[in-house]
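Chemist: Pasting the sequence and the predicted coordinates here, then a few questions.
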Amino acid sequence: MSDAKPAVGDAIRAALLIGEPQAKLFAARRIARDWRLGRLFFDLTAPMPDAPARPDRPELLPPGRMPRRGKGGSERGRIALWHAIAHIEFVAIDLALDMAGRFGAEMGEAFVSDFLAVAADEAMHFALLERKLRALGSHYGALPAHDGLWQAARDTAHDVAARLAVVPMVLEARGLDVTPATIERVRHLGDRNGTLILERILDDEIRHVAVGAKWFDKVSDRRDEMPRELWQKLVKLHFGGQLKGPFNDSARRSAGLPREFYAALVS
C-alpha cells in the first residue's frame, strides 16, 4: 500500500539537512531514483528548512570579500576556478531539492519528478567536479566560497512563480552565458577532461532552464497572466530588476527563454 512507503517530502527534508557533501549528493541521487521507481509516496506535508545544512568548509563569504580568481592559468587559479564551479553545483542540489519539496504539493507529481531529476543531475555534476579537484591535489572546502547563492531561494520561498523566475530563469540561465567562454579557456589550456565536464554541465543546464521555463508558463497560465510580463515583474521585484550581458541568446532560446523576455531588463 502507498501509505507503507516513505513520504517523498520526508526524504527531501532529510537530504536538505545533510551537510556532508558526499552524503548529500548520494541522498539526492537516491531520492530521484526511488521516486522514479515508485518507492516514495506523494506526500509533501513535511516542512522544508529555511536553509539547508552546510559543511564546516568551505568558509562562506559575502560576494565583496571573495578573492579574485584570475584567468585560471596558474595551478592556483585552476583550482580556484574548479572550486567555484563545484560550489555552485553543490548549492544547486539544494535549490532543486527545495523546489520539489517546497512547491511540489501545489504543483503536482510531474513537477516533483522534473526537479528531483534536476537535483540528481546537479549531484552528478558535483561528483565530477570534486573528482577534478582531487586530481589537482585539492578538494571541495579548501577555499572560501560565495555566501549569496541561497539568498534567491530565501527571497522567493513564498511563491513558486517567483522562485521559477529567479532561480532557473535568471541564475541558471546566467550559466548558459558564461560557461562557453570558460570552456574555451579550459580547452586553450589543453585540459580535455575539464572541457568534457563543462560541456556536459552546459548541455544539462540548458535542459534545466527549459524545465523552469516550462513550469513558469504553466503557472502563468494558471494565474491568467502573460508569461513575459509576469516574469519581468517578478525579476524586477526579487532580483533587483536589471540583468547583465553578454547573453548566449541561442542557448537561452533553446531553453525556452527568448530574448524578448530579458531584453527590456538589460542594464
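Modeler: Now that the structure is in, tell me what you want to look at.
Chemist: from here on, contacts and neighbour counts on C-alpha atoms
Modeler: Noted.
Chemist: how about the strands of this structure, start to end?
Modeler: Listed in chain order, the strands of the chain (DSSP state E) span residues 60-61, 145-146.
Chemist: Counting by contacts, list what the first one packs against.
Modeler: For strand 60-61, the elements it packs on are strand 145-146, judged by 3 or more CA pairs under 8 Å, 6 or more residues apart in numbering; DSSP states H and E.
Chemist: Pull the residues that contact the strand it packs on.
Modeler: For strand 145-146, contacts defined as CA atoms under 8 Å, 6 or more residues apart in numbering pick out 58, 59, 60, 61, 62, 63, 66, 84, 87.
Chemist: buried sites along stretch 192-212?
Modeler: 194-195, 198-199, 201-202, 204-212 (16 or more other CA atoms under 10 Å).
Chemist: Could you do stretch 165-180 as well?
Modeler: Buried, per 16+ other CA under 10 Å, within stretch 165-180: 165-170, 172-177, 179-180.
Chemist: Determine which two of those residues are furthest apart.
Modeler: 165 and 180 (22.7 Å; CA to CA).
Chemist: could you pull out the helices for the stretch 1-150 of the chain?
Modeler: 8-16, 21-36, 75-107, 109-135 (DSSP state H, counting those that start in this stretch).
Chemist: Adding distance to residue 150 and mean neighbour count, write those helices out as a markdown table.
Modeler: Shown next, in a markdown table, are the helices of the stretch 1-150 of the chain (distance: least, CA to CA, whole Å; neighbours: other CA atoms under 10 Å):
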| stretch | distance to residue 150 | mean neighbour count |
| --- | --- | --- |
| helix 8-16 | 12 | 22 |
| helix 21-36 | 16 | 19 |
| helix 75-107 | 7 | 22 |
| helix 109-135 | 15 | 21 |
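Chemist: alright, now check it against this:
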Amino acid sequence: MNLRRRALQALVVQEPAAKLAAVRAIPPGLPVGAHEHLDEPPGVPGRPPGLRFVSPQQVPRRSVHTLQGRAALLHSLAHIEFNAINLALDVLWRYPGLPDSFYAGWLQVAVEEALHFELLNDHLQTLGVRYGDLPVHDGLWEMAERTRFDLLARLALVPRTLEARGLDACPVVHSKLLEAGDQKAASIIAIILRDEVGHVALGNYWYRKVCQEQGLSDFDTYGELAQHYRAPRLRGPFNRKARLEAGFTAAEIDELERLDTAFRSALPTS
C-alpha cells in the first residue's frame, strides 16, 4: 500500500473522526507510487452523509456577538477545513508522475488541515453545535471538480486563489472573535493563519514550477486559467504581508488591488 493509495482511502472516508484518524495513520516515509495509475472510486469526496448544501447566499450569517452567530461562523470555517483535508488528499492521489517532495508537501498539508478541523469542531461543540448541524455551501469542492483533469489549474485556483482568500479573511475574523470575547476561537484562527501561509506557499511553488516546465508565464497564465475555469472575483482588502510570505509577488498583489479598485469604481452609486 503506497502513499497515493492510502490518501485515496482516506479521501473516501465519510465520518470526520475516522477521516482524521485515517490521515494521521499515513506514514510520512511510505513509498509514493508516483507512477501508478489509480481509478477514481465512487464516493469522492467522503463527507458526512447528512450535510445540507445550499448556495453561499443561504448560509446563515449572524452577529458574532451572539452565541448563535459565533456557532454559525465556526461551522462555516469547520466546513472549509474539512474540505481542505479532502482537497489535499485529492491532490495526493489524483496527479501522478510528480517528485516525491510534491506528495510529501501535500501530506503535511492534509495533516495540518485535519488539526484545524479538529480544533474548530471541538470548540464548536462547546457552543452546542456539531459539524453538519447547519447548512453549508460547496464552492471549494466545485472548483476541485472543474480542475480535476488539469494540475496547473488546480494549483492556480485552489491553493493560490480560494485558499489564499483565507489569508485575507483570517485577520478580520480574528479581530471579530476577540471583540466578541471568544479568546479560544481567536487563538484557533491564529493557528490556521500561521499554517495557511505555508499551504498557499506550497501551491505557489508548485504552480510556478509547473509553469516553468511547460514554458508558460506564471503571471499571464493565471489570468487565463481564472477566466477559463470561472474563478470567483477576489475582493479586497488583501493581506499583503501574509501574501508576500506565502510567495505572491508584489506585482501580483498590485494587480489584485487594481482589479478590485476598478470593479468597485464601476459599481453604481446610490
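Modeler: Everything's here; your move. Here the structure is a predicted model, which means the values were calculated and not measured.
Chemist: So which of the buried residues of stretch 192-212 of structure 1 sit within helices?
Modeler: Among those, the residues falling in helices (DSSP state H) are 194-195, 198-199, 201-202, 204-212.
Chemist: about what we covered before: inside helices: which ones of the buried residues of stretch 165-180 of structure 1?
Modeler: Short answer: the buried residues of stretch 165-180 of structure 1 in helices (DSSP H) are 165, 166, 173, 174, 175, 176, 177, 179, 180.
Chemist: ok, the residues you listed vs residue 218 of structure 1, which is closest?
Modeler: residue 165 (12.2 Å).
Chemist: Which one of the helices of the stretch 1-150 of structure 1 lies nearest to residue 236 of structure 1?
Modeler: Closest among the helices of the stretch 1-150 of structure 1, using CA to CA: helix 75-107, at 20.6 Å.
Chemist: Redo the ones in helices among the buried residues of stretch 165-180 of structure 1 as CSV? Include distance to residue 240 of structure 1.
Modeler: Below are those laid out as CSV (distance: CA to CA, whole Å):
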residue, distance to residue 240 of structure 1
165, 12
166, 10
173, 16
174, 15
175, 18
176, 20
177, 19
179, 23
180, 25
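Chemist: Roughly how far does the equivalent of residue 249 of structure 2 over in structure 1 sit from residue 126 of structure 1?
Modeler: Residue correspondence to structure 1 (TM-score structural alignment): residue 249 of structure 2 is matched to residue 258. According to CA to CA, to the nearest Å, residue 258 of structure 1 and residue 126 of structure 1 sit 29 Å apart.
Chemist: How about residue 196 of structure 1?
Modeler: 14 Å.
Chemist: Over to residue 207 of structure 1?
Modeler: 17 Å.
Chemist: For burial, what's the neighbour tally of residue 108 of structure 1?
Modeler: 12 (other CA atoms under 10 Å).
Chemist: For it, list the residues it contacts.
Modeler: So residue 108 of structure 1 contacts nothing (CA under 8 Å, 6+ apart).
Chemist: What residue in structure 2 is paired with it?
Modeler: Using TM-score structural alignment, residue 108 of structure 1 lines up with residue 99 in structure 2.
Chemist: and what of residue 86 of structure 1?
Modeler: Under TM-score structural alignment, residue 86 of structure 1 pairs with residue 78 in structure 2.
Chemist: matching residues in structure 2 for stretch 212-229 of structure 1?
Modeler: So stretch 212-229 of structure 1 sits over residues 203-220 in structure 2, by TM-score structural alignment.
Chemist: For the matching stretch, list every residue counted as buried.
Modeler: So, applying 16+ other CA under 10 Å, buried residues of stretch 203-220 of structure 2: 203, 204, 205, 206, 207, 208, 211, 218.
Chemist: just checking, which of the residues you listed belong to helices?
Modeler: 203, 204, 205, 206, 207, 208, 211, 218.
Chemist: Spatially nearest residue to residue 96 of structure 1 (excluding sequence neighbours)?
Modeler: residue 119 (5.0 Å; CA to CA, 6 or more residues apart in numbering).
Chemist: Please apply the same query to residue 260 of structure 2.
Modeler: Nearest one to residue 260 of structure 2, counting by CA to CA, 6+ apart, is residue 235 at 5.9 Å.
Chemist: What does that neighbour correspond to in structure 1?
Modeler: In structure 1, residue 235 of structure 2 lands on residue 244 (TM-score structural alignment).
Chemist: next one: residue 188 of structure 2
Modeler: In structure 1, residue 188 of structure 2 lands on residue 197 (TM-score structural alignment).
Chemist: repeat for residue 170 of structure 2
Modeler: Aligned partner of residue 170 of structure 2 by TM-score structural alignment: residue 179.
Chemist: Quick check, its match in contact with residue 203.
Modeler: No: between residue 179 of structure 1 and residue 203 there is no contact under CA atoms under 8 Å: 10.3 Å.
Chemist: can you redo the ones in helices among the buried residues of stretch 203-220 of structure 2 as a markdown table with distance to residue 104 of structure 2?
Modeler: Formatted as a markdown table, those follow (distance: CA to CA, whole Å):
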| residue | distance to residue 104 of structure 2 |
| --- | --- |
| 203 | 13 |
| 204 | 16 |
| 205 | 14 |
| 206 | 13 |
| 207 | 16 |
| 208 | 18 |
| 211 | 20 |
| 218 | 23 |
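Chemist: Contact partners for the residue lying closest to residue 196 of structure 2 once chain neighbours are set aside?
Modeler: Nearest residue to residue 196 of structure 2 in three dimensions, chain neighbours excluded: residue 167, at 7.0 Å (CA to CA, 6+ apart). Applying CA under 8 Å, 6+ apart to residue 167 of structure 2 gives the contacts 193, 196, 197, 238, 239, 242, 243.
Chemist: Where does stretch 137-144 of structure 1 end up in structure 2?
Modeler: Using TM-score structural alignment, stretch 137-144 of structure 1 pairs with 128-135 in structure 2.
Chemist: Now do the buried residues in the matching stretch.
Modeler: Under 16+ other CA under 10 Å, the buried positions of stretch 128-135 of structure 2 are 129, 130, 131, 132, 134, 135.
Chemist: now swap in stretch 222-235 of structure 2 and tell me
Modeler: 222, 225, 226, 231, 234.
Chemist: Residue 61 of structure 2 against residue 71, yeah?
Modeler: No: if you go by CA under 8 Å, residue 61 of structure 2 and residue 71 don't touch, sitting 9.9 Å apart.
Chemist: aligned partner of residue 25 of structure 2 in structure 1?
Modeler: In structure 1, residue 25 of structure 2 lands on residue 30 (TM-score structural alignment).
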